[in-house]
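Trainee: my questions are about this predicted structure, shown below with the sequence.
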Amino acid sequence: MKKILTVLIVFLMLSCKATNVIEGPEKVLVFTKTSGYHHKSIEAGVKAIEELGLKNNFEVTQTEDSELFSKKKLKQYQLVIFLNTTGDVLNTSQEQAFEAYIKSGGSFMGVHAATDTEFEWPWFGKLVGAYFLDHPKQATATITRLNSTHLSTKHLQEQWIHFDEWYNFKSINQDINVLLNLDESTYEGGKNGINHPIAWYHEFDGGRSFYTGLGHTSESYEVPEFKQHLLGGILYCLKR
């Protein structure tokens, strides 16, 4: 009788563990709400991420609906991407739900204007890693790879020449791990000096965070190096 009880207990424990295992493709929420400047490249960005999802076994849901930011609804996603969001996009209860999501082990990824978002929410500034200051006119610039092993950068050359809109940043979180540095000597209008991070990652408040400053132009999402850069960031956030 004791053996039967032991077997039943073990079976129940394994069953409980099994219910916590992600079944099917991982789910990624791409959030594109704007209350400031609206990037024309958002559609191209969503399409690129959807294509990456099809090829790499993750399911993509795109939304501008901030009502999805509740504790119950966020639980179904393994990653939330802020794709060219701008301005104040979440109310207080939605901010609290997102903080709880990250603290429970959720992941965040910001693309380009994600740093031009939620300036009155200091927690978000630390999560994304910096805030947007300003930018000069779009230009071709040289990016220096600082990390050759990360999934988002290992495919790149030591120097990557790319055309985009280059952000200057303020309130940079000192705990970020910089992946790519922008060479201000190769274009006009840089304000961060020798150390001008343009892509980074870090662990923050229980979750993972990845940010890339690239992605202003629609054409960027057709560049193989950039698409692989995005994919590497996603895979890092999905803990693969």
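Mentor: Ah, there it is. Numbering: from 1, shown residues only.

Trainee: C-alpha from now on. contacts and neighbour counts both.
Mentor: OK.

Trainee: just want the most central residue of the protein.
Mentor: Closest to where the C-alpha atoms of the chain average out (C-alpha atoms, centre = their mean) is Met109, at 1.0 Å.

Trainee: putting a second one here so we can go through both:
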Amino acid sequence: MVKTPKSVYFIFLHSLLFVFFFVCFSGYSQDNKPTFKVIAFYTAKNDQAHISFVHEANKWFPKVAQQNHFVYDSTSNWDNLNAKFLADYQVVLFLDTRPENANQREAFKKYMKNGGGFMGFHFSAFALNDSDYSQNWDWYHNEFLGSGEYKSNTWRPTAAILRVEKQHQIIKNIPEKFKSAPNEWYRWNNDLKKNPDIEILLAIDESSFPLGTGPKPNEIWHDGYYPVVWTNKKYKMLYVNMGHNDIDYEHGTNKTLSYTFENEPESNLILNGILWLGNSKK
């Protein structure tokens, strides 16, 4: 009977362990490889409520990105809104403002027409003639967002009861009605219900009225239809009117009194939106 040398057993065992660790490591790496990349643009210079939201977003998104296997980057350099830079990202966020430079705007338009993903928050849709953010970008405000020019808002920032208007992937596990975080709510010049390309996903429920506390009478809404989350079927996009935290303006402390992402239904909705945008095709 011929005995097998111990060296042969050692080599066999070593090879077996190598294969085992290689398979395990490969599986681990594959399972944890980021599935898409998000880039958030922001300004964070005007209005303490918007600045507070930007800082909150730049803390919250990296956490959920790690948990859900995508990459989150952010920048205040709007010159990065160009074809070469955007080619590395599948989703673009506007956390507060919009691009003002013609080249930046054209690069974003081409990115969206070529199937890029987009989520805009609150002030990113603001446009008002004779203001610092004039309605001078027709494609973005009228065709892409569909909302047109800003018309008015509620004040102070107050919570609202939001109602699901249409079933969609981002509505998964979202209650039919829920109470939002405090927010300054916008209304628009265009009637989004009449736009066949727009799908309204959430609107303010009538049980919210009166909404706002004033002091100006027009800052308190008593009736009407107000969409707050919608998508445009021609693009891979989502607009979310939330993004204005409540601030202690009255006492001059500028202390944040409420946080958008501390509201569970809202944060789940936004995360669902990011995952939908990042994982879906045009």
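Mentor: Received the coordinates, thanks. What you see is a predicted model, and the numbers here were worked out from it, not measured in a lab.

Trainee: drop the TM-score for these two in here.
Mentor: Taking TM-score structural alignment, normalised by the length of structure 1 as the basis, the two superposed chains have a TM-score of 0.79; 212 aligned residues with a C-alpha RMSD of 2.2 Å.

Trainee: picking that back up, so the residue nearest to the centre of structure 1 sits against Gly233, correct?
Mentor: Yes. Under the criterion of C-alpha atoms under 8 Å, Met109 of structure 1 makes contact with Gly233 at 7.4 Å.

Trainee: which residues do those two both contact?
Mentor: Residues touching both Met109 of structure 1 and Gly233 (C-alpha atoms under 8 Å, 6 or more residues apart in numbering): Phe210, Tyr211.

Trainee: what about the equivalent of the residue nearest to the centre of structure 1 over in structure 2, which helix or strand?
Mentor: Matched by TM-score structural alignment, Met109 of structure 1 corresponds to Met119 in structure 2. Using DSSP states H and E, Met119 of structure 2 falls within strand 117-121.

Trainee: okay, helices next: where are they in the stretch 1-150 of structure 2?
Mentor: In the stretch 1-150 of structure 2, the helices defined using DSSP state H, counting those that start in this stretch lie at 6-32, 48-68, 83-86, 102-113, 138.

Trainee: what's the closest non-adjacent residue to Gln157 of structure 1?
Mentor: Arg145 (7.2 Å; C-alpha to C-alpha, 6 or more residues apart in numbering).

Trainee: run a quick neighbour tally on the one you found.
Mentor: Residues lying near Arg145 of structure 1 (other C-alpha atoms under 10 Å) number 19.

Trainee: hang on, the earlier thing: where in structure 1 does the helix or strand following the strand holding Met119 of structure 2 fall?
Mentor: Using DSSP H and E, the helix or strand that follows strand 117-121 of structure 2 in sequence is helix 138. Alignment of helix 138 of structure 2 against structure 1: residues 122, by TM-score structural alignment.

Trainee: now the matching stretch on structure 2. Mean distance?
Mentor: After superposition onto structure 2, stretch 122 of structure 1 sits on average 1.0 Å from its aligned residues (mean C-alpha distance after the TM-score superposition for structure 1).

Trainee: separation between His202 of structure 1 and Val178 of structure 1?
Mentor: 9 Å (C-alpha to C-alpha, to the nearest Å).

Trainee: with Leu68 of structure 1 instead?
Mentor: Using C-alpha to C-alpha, Leu68 of structure 1 is found at 31 Å from Val178 of structure 1.

Trainee: still on that earlier bit, which strands and helices sit next to the strand holding Met119 of structure 2?
Mentor: strand 91-94, strand 236-240, helix 264-279 (3 or more C-alpha pairs under 8 Å, 6 or more residues apart in numbering; DSSP states H and E).
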